[in-house]
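# one predicted model, sequence on top.
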Amino acid sequence: MDRRKVCVLMVLWAVAHLSFPGYGLRALRRTTGGRRGSGLTGQDANGVPLRRSKRGWMWNQFFLLEEYTGTDMQYVGKLHSDGDRGDGSVRYVLTGEGAGTLFKIDEKSGDIHATKRLDREEKAYYILHAKAVNQFTNEALEGESEFIIKIHDINDNEPRFTKDPYMASVPEMSDVGTSVIQVTAIDADDATYGNSARVVYSILEGQPYFSVDPETGLIKTALPGMDREVKEHYQVVIQAKDMAGQMGGLSGTTTVSITLSDVNDNPPRFTKSEYGPSGPEPLGSSVGAIRAMDADIGPNAEMDYRIIGSDGPGMFDVTTNRSTQEGVILLRKPLDFEKKRQYSLRIQVENSHINPHFYSSGPFRDEATIKIVVEDVDEPPLFERASYIMEVKEDAARNTIVGSVSASDPDDKRSPVRYTIDRRTDMDRVFNIHAGNGSVFTLRDLDREESAWHNISVIATEFNNPRLMSRVPVYIRVLDVNDNAPTFATNYETFVCENAKANQRIQTVSATDPDEPLGGHRFTFSLAPEAAGKANFSVRDNKDNTAWILTRRSSYNSLQKSVYHVPVVISDGEYPMQSSTSTLTIRVCTCDREGNMKLCNPEALTARVGLSTGALVAILLCVIILLSEFRGLFTRQRKKEPLIISKEDVRDNVVSYNDEGGGEEDTQAFDIGTLRNPEAIEDSKQRRDIIPETFYPPVRRPVLPPSRDNNGDVRDFINQRLQENDSDPTAPPYDSLATYAYEGNGSVAESLSSLESVTTEGDQDYNYLSEWGPRFKKLADMYGGDDSDRDS
């Protein structure tokens, strides 16, 4: 280590011994009072005798230099007891903060040393405890006592400012000595000892505009009349130095950014005394704009304009545009180019916020003369109204005039005006306009229910200058005409119980009408006249746009008739009156005692999927024919040797498809064994190829006229299918049966049934129609009924 540093430290240590009594070898001592009794030492102010008490250890504080750089451990002090006679029987013990780590004691001599460099800024003092014990018996010779080791400060920390940089502002034109901002520097050294933490402030940059107080760090203005318009921003550098600013002290710096804030010290000024804008003629438009200049900024630069003189009173007005601080001259009365072609205005401008401090230096306002020259400009046509509303009835014929618009040229030359419709607003070309007089008329039939309003735009252009045009919106309302008949409000699904009683309500119906009469709808309901004589149901009008469907008799039989069609006549009360007949389909169902539907007739279910009575008869006829065919087929097969000899029962499947069903759910597999033994078929067994349903909305199908020879149609159809299947080279080597619904002559499906058979040895007898024809005819008459029975 540098010898000079060691010498300096030794000198400081010697000074510490001289400056603080009791420091060093005798820093810790014990009185020689021993165990003597207390003796009188005098009296106090009240005459009470004072006694001297026996004292134990007497301590002084230890001081230790921080940042020690020596090679040996730094000596702190020495512990000594009067009981120590130097025979090595006394052992000194040290406990407390840093004992054994930062501080070590020689147990025999009592010398204390610091093992590491200590920093006062980390910890300023340490509290330790010392005691003397017998080396052999470990008994305490003295009670434990507390002492403090203080770290002696050295100047090893420079001042640091709390901010860097500082931001401040001061109004321009401020007086000398106006406070700007106070800066603060902190020194981590001990402020109670020496000048290590005594800071002095000085200004390095920023003179002669600003100064700083050396003790407080308060920055003030130092130059009068600082003008923001000349210079707005200043950078000031402040230094803080410890040791009271003496040589050898440590220092730190910071930057202070100072901005001069604006004050209203400049009046507005016009750049010239006369202006000559030209003015167009439309009212409320801007004739021109003027602007005065102000060197201030922000609110101090805001200004107001006003007219103080004019040769056209009330003709013009001036307002201030706050974003640009311009004076905008507006036209308030119409101008006439032939009467007066020039106007003169006297306009004054002044600051909105006057600073009384600077007002004495001069008026903060200015004036200028404005000359306005009236120009005769060509303007577009002007409509008489801002918009037009027209009305027309929806039953109006084509080319009916709806209304008219009118526009004129405001110029002196009075150019003719031509009218057109903007087709972008009338793309369907519903209306047109007369180009000369502006009459709007219809081109197509109108329907209020399709569109109640039409919004079009009419364009007016000057005949001599088509580029000048104007537009006006035209709103055309289509008035309602009673041209729609009322109908049922919904598709009702109605049923009547077989055990229903007479005059029982089974359905409440309502109506709807797309028309919109002024007084609202008033519907009336009644039974159609053609069904009144043989009606099984009645219609009661409730006079509230609803009606009840009532039974006219008790007990209905679904086997005799499962579906009734009730024609209901609905009329409105408008002129011209409109009416329509809506048919309500009523199904006959089996119900419980509470009137809840349990089961409906299969005929009603079949009507739901669209099969007529004739189609049902044809299907039943085909099934019976096929059963007979299979019975004869199996009889003949008994005489032949089977194709496959097996112990297992080999059975063919009959697959039935319903063309109007629901897909895969209608496909069912049947056991052909049942067909081999027709006697085993149970009459009460339900069909397995129809999924039972409890409710289907009835769909009325047109009834085909009865054929003159139904048996002949079926016979021809079956013969044709047999011939096709016999000549089919792809027929399978086994018998199979495919059934198809037969709907009679004129079926829309055009596909009825197919019988697939294989030519076998022997003759095939197809003359079964001669036997079954009369029976099927009788069966069709029984289930088909008369066409008149389909009415209510």
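Here it is on my side, so go on.
# CA only for contacts and neighbour counts going forward, please
Fine.
# what are the contacting residues of the helix or strand encompassing residue 148?
For residue 148, the host element (DSSP states H and E) is strand 145-152. Here strand 145-152 makes contact (C-alpha atoms under 8 Å, 6 or more residues apart in numbering) with 57, 59-66, 118-120, 123-131.
# next one for the comparison:
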Amino acid sequence: MNCCLFLHLMLGIPLLWPCLTATENSKTEEAKHPEGSHLRPKSGWIWNQYFVEEEMNITRKIIGRLSSNMHNGSKSLKYRISGDGAESIFFVDETTGVLSVAQKLDREKQAFYNLKAHLIDRTTGKAVEPESDFVVKVTDINDNAPKFLHEPYAAVVPEMSPEGTFVIQVTASDADDPLCNNNARLIYELLHGQPYFSIEPTTGVIRTSSKTDRELQDSYWVIVQAKDRIGLPGALSGTTSVLITLSDINDNIPTFKKGLYRMNVSESAPIGTSVGTIMAHDRDIGKNAEMDYSIENDESQTFDIITNNETQEGIVILKKKVDYEQQTYYKIRAKVKNRHVDEQLKKYHTVASTTFIRVLVEDEDEPPVFLLPYYIFEIFEGSPQGSSVGVVSAIDPDDNRSPVRYSITKSNTFHIDDNGTIITTYPLDREMNAWCNLSITARELYNEEQTSEVPVYVQVLDINDHAPEFPEFYEIYVCENASSGQVIQTISAVDKDDSIESPNFYFNLSVEDTKNSKFTIIDNQDNTAVIVTNRTGFSLQEEPVFYISILIADNGIPSLTSTNTLTIQVCDCGDSGSIQVCHSKDMLLMEPRTEIMTAVLICAVIIILGFIFMILHLQQRRKQTLFPEKGKDCRENIFKYDDAGTGEEDTEAFAVGELRCSTFMREPRTRKTRSAEIRSLCRMSWQVGPDDAVIKEFILEKLEEANTDTYAHPLDSLQTYAFEGTGSLAGSLSSLESSASGENENFDCFHDLELPFQMFGSAMQSNN
């Protein structure tokens, strides 16, 4: 006990050193500043050493006293503590500073308690002395027994190991203070495990003490005890168990316990089927017990043996198909040997263990077998219905030779009869399907569950049944100033038929175009041809469009020829002389299409709304007509000019006032506005094709006849008033209305009958 107190004193000096230093500093300051100085002298705490023995059964025990030189015994000052366990474990008398402990302590849970001492003025509640730290140390008693670490213990040592071979080291620990009365100094001894093992008392190392044989006993339980206080009286102890397993050495050979194994295999079993297992036994374990099986006398090489590395069984597998009709049983011999043999133990492995295996072949009702694994047939496209494609054949391998019937899975194109002949149900088209994949099922007549399938691939051969044609629509332009021999377009062709030879196509002009054509064609002999001018100079006014017929022939047998018409438009290429200018113009004409379609939709909506409004208006007029005048004949002569009217002067030609009708009011119409421009663009787009040129020529002829016929009525005269003259008796010619109305004109630029009249009116205006 004295040594423990001395040790604690030595350990407590560093902890109390700040307090001692503070006391010395306080004395030094008092010497420097005697009484009466303006500086307040510093004071210090006076400490004693505080120790508490653990596990003491006490209610409250005094362990020391707090003291400060600032406390002069006045009742106005009091002591107070704070920190670990203050006012719960440790208490202080406010007047005397006596420090006491109120409950049992455990050093293994907490060996030190850090506290603070305070000296407080009761009146003001303020500290009159700076707080000071102090430590209460808990002293140790031997109240903990040794405990082994890393339990459970297990070790492996080879069998037949020499004496003194290291096995394992065990380690125990003690929670007590090792510096106090040897409370944590341990010593080891063996309680169970002799005479095979021994232990070193101070280190806990277990070693072999005699030779062991794994085949006699493969494991041992060894009990080890550890005592504290190096085994002196009053020591506590703890025990642990160690499982020591003997590892194997390969000193035994595998042997068969059975001399004959019987197995069965079905003739329908596929290659790789497991027929059965054989098992040899080896007294060794682990790697030393691993073995390999093999077949010795199987001349047919029908079977093989592989080793299951987990169970060390020999698995007999089918290496080749068996046939009950050819051989009903097999007799083979198998042998076994260790996979790993130690050099020093080879003398025990000179002879291998063997056994016999008898395999019986079982007869099975096998499904039909096709003569080929797959079939490939060919047939020309266009072959008539019922044409033969090919024949498949399957037989029943069993002894009863059951008849076989055939069927095609999910096919409407082909049919198969009972003899296996595949025929077509309708003509085939190679361009739709060049290959047809079929699945033919063979089924036994006497046992329909026995079926087998075979894939059949039918290639549809090509015949020359499609004529060549242009792959696209060609927009061809020729400049007015084009020279003779100028290439204006390269053309090609496509053919749905298949062709092996090259070139596939030949190009030429028709007979009529060859005799009288402004263009010629040159075959490039590479499936392309070029269109070349045959003269110098073209006229957009005289001949704006040319049509040439191109003959395209393929290389099929027999060869097919198609006639394809090319439209060549004459274009004013300007100074550049490039055809690209014509393409650019065409693109500009195509741009307003969106605007045109929008206008058409708007017009359609207006027409529908107008039609509905007209029906409602007519129904209302039928109900509200007050002054019906049915006998009067009201006629109108409408003249439309593109220039403004002259007012009163227009009435000299005829009485405009006569045009007015009291019982009928013409619906107002809008003047030609932006929509007219859109219609003009539509008219331009209609003039691109060949029919426009014919219509234009027809209109020009009719216009010439009208101009030369002096007796014809001027019914083709159409004028438009953009502005009416002032003072007219007729008032406003609102049957056509003016552009101020703000309404759009209703028209359809794609109507079939409107285009000639538009062009006719345009021609008349230009003529006037």
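Structure received. Predicted, not measured: the structure shown is a model, and the values here were computed from it.
# just to revisit the earlier point, following element in sequence after the strand holding residue 148 of structure 1, please.
Using DSSP H and E, the helix or strand that directly follows strand 145-152 of structure 1 along the chain is strand 160-161.
# what helices or strands is that following strand leaning on?
Counting contacts by 3 or more C-alpha pairs under 8 Å, 6 or more residues apart in numbering; DSSP states H and E, strand 160-161 of structure 1 is packed against strand 185-186, strand 251-261.
# how about these in TSV, adding distance to residue 598 of structure 1 and mean neighbour count?
What follows is those, written out as TSV (distance: least, C-alpha to C-alpha, whole Å; neighbours: other C-alpha atoms under 10 Å):
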stretch	distance to residue 598 of structure 1	mean neighbour count
strand 185-186	99	20
strand 251-261	95	19
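# quick one: closest of those strands to residue 681 of structure 1.
strand 251-261 (113.0 Å; C-alpha to C-alpha).
# which residues touch the closest one?
Under the contact criterion C-alpha under 8 Å, 6+ apart, strand 251-261 of structure 1 has outside partners 158-161, 163-172, 227-228, 231-242.
# could you do stretch 198-205 of structure 2 as well?
166-171, 186-190, 206-209.
# and the residues you listed, which two are furthest apart?
The widest separation within the contacts of stretch 198-205 of structure 2 (C-alpha to C-alpha) is 23.3 Å, between 186 and 209.
# more neighbours, these two?
residue 186 (26 against 18; other C-alpha atoms under 10 Å).
# that one -> structure 1?
For residue 186 of structure 2, the aligned residue in structure 1 is residue 199 (criterion: TM-score structural alignment).
# which helix or strand contains residue 182 of structure 2?
Counting by DSSP H and E, there is no helix or strand that carries residue 182 of structure 2.
# contacting residues around it?
228-230.
# repeat that for residue 562 of structure 1.
587-589, 601, 603-604.
# let me know the closest of the contacts of stretch 198-205 of structure 2 to residue 22 of structure 2.
Of all the contacts of stretch 198-205 of structure 2, the one sitting nearest residue 22 of structure 2 is residue 186; the distance, using C-alpha to C-alpha, is 43.1 Å.
# could you measure residue 560 of structure 1 against residue 16 of structure 1, distance?
Distance, residue 560 of structure 1 to residue 16 of structure 1, using C-alpha to C-alpha, to the nearest Å: 136 Å.
# let me redo that: residue 411 of structure 1
Residue 411 of structure 1 is 109 Å from residue 16 of structure 1, by C-alpha to C-alpha.
# residue contacts, the residue at minimal distance from the centre of structure 2?
By C-alpha atoms, centre = their mean, structure 2 has its centre lying nearest to residue 437, at 32.1 Å. Contact analysis of residue 437 of structure 2 by C-alpha under 8 Å, 6+ apart lists 455-458.
# and the equivalent of it over in structure 1, what element?
Here residue 437 of structure 2 is matched to residue 455 in structure 1, going by TM-score structural alignment. Assigned by DSSP H and E, residue 455 of structure 1 falls within strand 453-462.
# for that strand, give me the average deviation versus structure 2.
Comparison of strand 453-462 of structure 1 with structure 2 after fitting gives an average deviation of 2.7 Å (mean C-alpha distance after the TM-score superposition for structure 1).
# next SSE after that strand?
strand 469-479.
# picking up where we left off before, the strand holding residue 148 of structure 1: which residues count as buried?
Going by neighbour count (16 or more other C-alpha atoms under 10 Å), the buried part of strand 145-152 of structure 1 is 147-152.
# can you give me the helices for structure 2?
2-32, 511-515, 580-590, 593-624, 674-686, 690-708, 754-767 (DSSP state H).
# switch those over to TSV; also include distance to residue 497 of structure 2.
Compiled in TSV, these are given as follows (distance: least, C-alpha to C-alpha, whole Å):
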stretch	distance to residue 497 of structure 2
helix 2-32	107
helix 511-515	26
helix 580-590	33
helix 593-624	38
helix 674-686	36
helix 690-708	32
helix 754-767	42
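# do you know which of those lies nearest residue 552 of structure 2?
With C-alpha to C-alpha, the closest approach to residue 552 of structure 2 among the helices of structure 2 belongs to helix 511-515: 13.0 Å.
# so how far is the strand holding residue 148 of structure 1 from its chain's centroid?
Distance, stretch centre to chain centre, for strand 145-152 of structure 1: 70 Å (C-alpha atoms, centre = their mean, to the nearest Å).
# leaving out chain neighbours, which residue sits closest to the counterpart of residue 561 of structure 2 in structure 1?
Alignment note (TM-score structural alignment): residue 561 of structure 2 maps to residue 579 of structure 1. Distances taken as C-alpha to C-alpha, 6 or more residues apart in numbering place residue 571 nearest to residue 579 of structure 1, at 4.1 Å, with adjacent residues excluded.
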